[in-house]
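S.K.: Okay, structure incoming, though there's no sequence with it:
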């Protein structure tokens, strides 16, 4: 089986935590797992990389040269995964696109002039389209991304 198919993010986090804490019990506490679970992850990693990776020395775990060679790539991979999972931030000032809203006649007269004024100032490249309010299919339009 391909090594990539046997590696998961949790194992990379275990390695990263072992580099920092050098103690299986502390890694287990940090990750909310049992020491046995961390030991099992380390066993799988040892098999995957064909190296002991960490050797017990007293109460501490010391990284092997192979493990040390993995530290920087693992840190980079986990940072990239964090970036990948960061929520997209909406910035009105730089947003270029169209929002379609549905409004009643009253809302169109009472609220939209102020909304358009604010929008021009805060999001100059945002276009607003106003549709008549149609309560019979509003949920479907929202679900479809049309409103």
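M.R.: Structure received. All values derive from a computational prediction rather than experimental measurement.
S.K.: drop to CA atoms for contacts and neighbour counts, all remaining ones
M.R.: Will do.
S.K.: Dead centre of this structure: give me the residue that sits there.
M.R.: When CA atoms, centre = their mean is applied to the chain, the residue found nearest the centroid is residue 85 (2.0 Å).
S.K.: Now for that residue: which residues touch it?
M.R.: For residue 85, the contact set (CA atoms under 8 Å, 6 or more residues apart in numbering) is empty.
S.K.: Please report how far it lies from residue 7.
M.R.: 19 Å (CA to CA, to the nearest Å).
S.K.: what do you get for residue 91?
M.R.: To residue 7, residue 91 is 37 Å away according to CA to CA.
S.K.: So which of those two has more stuff around it?
M.R.: Ranked by neighbour count (other CA atoms under 10 Å), residue 91 and residue 7 place residue 7 first, with 14 against 10.
S.K.: now the more buried one: how far from residue 26?
M.R.: Between residue 7 and residue 26 the computed distance is 22 Å (CA to CA).
S.K.: do the same with residue 65
M.R.: 22 Å.
S.K.: go on, residue 55?
M.R.: Applying CA to CA, the value for residue 55 to residue 26 is 16 Å.
S.K.: what's the following helix or strand after the longest helix belonging to the chain?
M.R.: Under DSSP state H, the helix in the chain containing the largest number of residues is helix 65-85. Per DSSP states H and E, the first helix or strand lying C-terminal to helix 65-85 is strand 97-103.
S.K.: List the buried residues in that following strand.
M.R.: With burial defined by 16 or more other CA atoms under 10 Å, the residues of strand 97-103 counted as buried are 102-103.
S.K.: rewinding a little: just give me how far the longest helix of the chain sits from the chain centre.
M.R.: On the basis of CA atoms, centre = their mean, to the nearest Å, helix 65-85 is displaced by 15 Å from the centre of the chain it belongs to.
S.K.: tell me which element residue 114 falls in.
M.R.: If you go by DSSP H and E, residue 114 is part of helix 112-122.
S.K.: what inclination does whichever helix or strand comes after that helix have with respect to helix 112-122?
M.R.: Along the chain past helix 112-122, the next helix or strand (assigned with DSSP H and E) turns out to be strand 126-132. Interaxial angle, strand 126-132 versus helix 112-122 (axes from the mean of the first three to the mean of the last three CA atoms, to 10 degrees): 160 degrees.
S.K.: Put this next to the previous one:
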């Protein structure tokens, strides 16, 4: 036979059906072909394989030794193709014991993850989850190697490694936080008042969360002075409670601190952008049943909480 590149793989279906039926007319009917078309296909098969394959006899078509040897190989190959081309099975979350790993922000872990996990476990009690910090290695390697299933809640990224897919997930309002007794700030601030205050913010230990606030200020020809960069929101909020600094953070997180610390909310400048959170996964697995299920659950969670972007 010549190179497989020049072989019509559809002829394998013809061969398998002829070997099953041992009759040209019946095989043609099963394949929804005319008898002349099937006879022509058999001729092409014989030429390609340089063997008569099926020979007429009083009992119909009889296979040659070459045909008998080929049959199991062809059947296995067709079965493998059929299985590979079939739509992926759905993920049976209700009975699964699958472990998922999410790389995420402290905001998602603190504010949203407990409710998200509780919601999932009611219908899928066998599942388990791990939370990891977002690092550049997560985007460059861990997603592709499936050490991390999805990156949840990271700010929108202008550039991503090849093969990594980003989709909008949630938009969250930003709000400012100051000490309850901060006399220099009222119920809201404009841009000029905003930059006149000392600021507290989270340190970007991942290198993947450039400040959208600073980008906004630059567009207006302004900068701010940051007096403290903290690793997590609660530590930053405690600094705010004991100083005259201002902090900008997602509204849901800020509202929690109002009940925990001597701090109050301040409406931010109207020019500040929304926090745009995303879902990030690797294109290799985006259609895998587990990935489709997890993505849909996260989207449903956002819709339920009125935060879908």
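M.R.: Arrived safely. Remember, predicted model here, so these are calculated numbers, not experimental data.
S.K.: Contact partners for the counterpart of residue 21 of structure 1 in structure 2?
M.R.: In structure 2, the residue paired with residue 21 of structure 1 is residue 21, using TM-score structural alignment. Counting by CA under 8 Å, 6+ apart, residue 21 of structure 2 makes contact with residue 27.
S.K.: where's residue 21 of structure 2 relative to residue 48 of structure 2, distance?
M.R.: Taking CA to CA, one finds residue 21 of structure 2 at 21 Å from residue 48 of structure 2.
S.K.: With residue 85 of structure 2 instead?
M.R.: Distance of residue 85 of structure 2 to residue 48 of structure 2, computed by CA to CA: 26 Å.
S.K.: Find the nearest non-adjacent residue to residue 96 of structure 1, please.
M.R.: Closest residue to residue 96 of structure 1 apart from its sequence neighbours, by CA to CA, 6 or more residues apart in numbering: residue 125 at 5.0 Å.
S.K.: Count the residues that sit near residue 28 of structure 1.
M.R.: By other CA under 10 Å, the residues close to residue 28 of structure 1 number 19.
S.K.: hang on, it packs against residue 40?
M.R.: No: contact criterion CA atoms under 8 Å: residue 28 of structure 1 and residue 40 do not qualify, at 11.3 Å.
S.K.: which residues sit in contact with the residue nearest to residue 96 of structure 1?
M.R.: 93-97.
S.K.: mind checking which helix or strand residue 52 of structure 1 is in?
M.R.: Residue-wise, residue 52 of structure 1 maps onto no helix or strand under DSSP H and E.
S.K.: tally of neighbours for it?
M.R.: Using other CA under 10 Å, the number of residues around residue 52 of structure 1 comes to 16.
S.K.: Nearest spatial neighbour of it, chain-adjacent residues omitted?
M.R.: Of all residues not flanking residue 52 of structure 1 in the chain, residue 46 sits nearest, at 5.2 Å (CA to CA, 6+ apart).
S.K.: If you count neighbours, what's buried in the helix or strand harbouring residue 30 of structure 1?
M.R.: According to DSSP H and E, residue 30 of structure 1 maps onto helix 24-31. Neighbour-count burial for helix 24-31 of structure 1 flags 24-28 (criterion: 16+ other CA under 10 Å).
S.K.: swap in stretch 59-78 of structure 1?
M.R.: Neighbour count says stretch 59-78 of structure 1 has 61-63, 67, 74 buried, by 16+ other CA under 10 Å.
S.K.: Can you give the contact residues for stretch 51-60 of structure 1?
M.R.: Identification of contacts with stretch 51-60 of structure 1 by CA under 8 Å, 6+ apart yields 22-23, 45-46, 61-67.
S.K.: what does stretch 2-12 of structure 2 give?
M.R.: Stretch 2-12 of structure 2 is contacted from outside by 41-42, 45, 48, 74, 78, using CA under 8 Å, 6+ apart.
S.K.: How about stretch 250-263 of structure 2?
M.R.: Stretch 250-263 of structure 2 has contacts (CA under 8 Å, 6+ apart) with 107, 111, 172-181, 234, 237-238, 240-241, 264-265, 275.
S.K.: can you tell me the distance between the two ends of that stretch?
M.R.: Using CA to CA, one end of stretch 250-263 of structure 2 lies 15 Å from the other.
S.K.: In structure 1, which residues correspond to that stretch?
M.R.: On structure 1, no counterpart of stretch 250-263 of structure 2 exists by TM-score structural alignment.
S.K.: now do stretch 201-219 of structure 2
M.R.: Structural correspondence for stretch 201-219 of structure 2: none found in structure 1, per TM-score structural alignment.
S.K.: repeat for stretch 177-190 of structure 2
M.R.: With TM-score structural alignment applied, stretch 177-190 of structure 2 matches no range in structure 1.
S.K.: burial of residue 39 of structure 2, as a residue count?
M.R.: Residues lying near residue 39 of structure 2 (other CA under 10 Å) number 16.
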